[in-house]
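>>> Attaching a predicted model along with its sequence, questions to come.
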Amino acid sequence: MFAQEKTLYQRLGGYDAIAAVTDAFIGKLDSDEQLSKFFAGLSDNSKMKVRQLVVDQLCAATGGPCVYIGRDMKTAHQGMGITESDWNIAANYFVETLDMFKVPEKEKAEVVNAIISMKGDIVEKGKM
């Protein structure tokens, strides 16, 4: 009998690891001078909802048991005015966070590629 290959979710360390990465990543976004505007005016409860949606989405996208019940990325980010510059800063923070948690290169590449696939739905066309 062949051993079944572990899912990306399992190789990343499961729910707690994904939640810890999400917490650190969102903390970086919320502390950034350029990106904190996207969190301005959100109550603590709303910030926790955003955090949980990100955890659930990453969990589901990596083969975990979570179910993402949020809106699609285009709808969720429509009208926010997210620019290419905003995207690049956030993407760098995401990679930096994965490095901080010592995510192996193979797994890091897989999860980053999943995030990159959403870029067209998050960055507003014509926004630099």
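Okay, I see it.

>>> going forward, measure contacts and count neighbours with C-alpha atoms only.
Fine.

>>> Check which helix or strand Leu98 maps to.
helix 84-100 (DSSP states H and E).

>>> List the residues that contact Gln52.
By Cα atoms under 8 Å, 6 or more residues apart in numbering, no residues touch Gln52.

>>> quick revisit: after the helix holding Leu98, next one along is what?
Past helix 84-100, the next helix or strand by DSSP H and E is helix 105-116.

>>> Buried by neighbour count: which residues of the helix or strand following that following helix qualify?
Once helix 105-116 ends, the next helix or strand along the chain (criterion: DSSP H and E) is helix 119-122. For helix 119-122, the neighbour count (16 or more other Cα atoms under 10 Å) marks Ile122 as buried.

>>> who touches stretch 15-25?
For stretch 15-25, the surrounding residues in contact (Cα under 8 Å, 6+ apart) are 9, 12, 51, 54-55, 58-59, 64, 93-94, 97-98, 101.

>>> Put this next to the first one:
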Amino acid sequence: MQPFGLGRDTAAQLLITAGDKPARLRSEAAFAALAGACPVPASSGKTNRHRLNRAGDRQANSALYHVVIVWIRYDQSTRDYVERRTEEGKTKMDTIRCLKRYLVRQLYPVTCRSLAGRTLTSNT
């Protein structure tokens, strides 16, 4: 079972990121933070919003971005979601941030299964 739009290059990059630090994959939220796809509060005054975390692996974040752009371009349900969020007043970048987080939720179990047999060794 593979999400639509996830190619060999993007899957490889996400597995490299996760496999580089398998001890950090305690939860789905930790995987999102590792890939730089977790929301960070960016509220000020009367506005209540989030922005994408600038920390994490930039190549993994780029891989997530490319999958989400393919979804927006070719998947009708994603286009409907983007239209609905735009009507709610969300910007396109806010919608992409939400879609990246959704993608991480789908990829976390698959990634954990892929890394299940890997033994942890230290590089010292």
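Looks like it arrived, so ask away. Here the structure is a predicted model, which means the values were calculated and not measured.

>>> Let me see the TM-score of these two.
Once superposed, chain against chain, the TM-score is 0.34 (TM-score structural alignment, normalised by the length of structure 2); 81 aligned residues with a Cα RMSD of 5.1 Å.

>>> relative orientation of the helix holding Leu98 of structure 1 and helix 105-116 in degrees?
For helix 84-100 of structure 1 against helix 105-116, the angle by axes from the mean of the first three to the mean of the last three Cα atoms, to 10 degrees is 150 degrees.

>>> which SS class is Tyr9 of structure 1?
Secondary structure for Tyr9 of structure 1, judged by DSSP: H, G, I helix; E, B strand; the rest coil, is helix.

>>> Run a quick check on it versus Val55, I expect a contact.
No - with contacts counted by Cα atoms under 8 Å, Tyr9 of structure 1 stays clear of Val55, the gap being 11.4 Å.

>>> between those two, who's got more neighbours?
Val55 (24 against 21; other Cα atoms under 10 Å).

>>> picking that back up, quick check, nearest of the contacts of stretch 15-25 of structure 1 to Glu84 of structure 1?
Nearest to Glu84 of structure 1 among the contacts of stretch 15-25 of structure 1 is Tyr93, at 14.2 Å by Cα to Cα.

>>> Just want to check the distance between that closest one and Ile115 of structure 1.
Going from Tyr93 of structure 1 to Ile115 of structure 1 by Cα to Cα, to the nearest Å gives 12 Å.

>>> So between the two, which is more surrounded?
Tyr93 (19 against 14).

>>> That one contacts Gly27, doesn't it?
No - between Tyr93 of structure 1 and Gly27 there is no contact under Cα under 8 Å: 9.8 Å.
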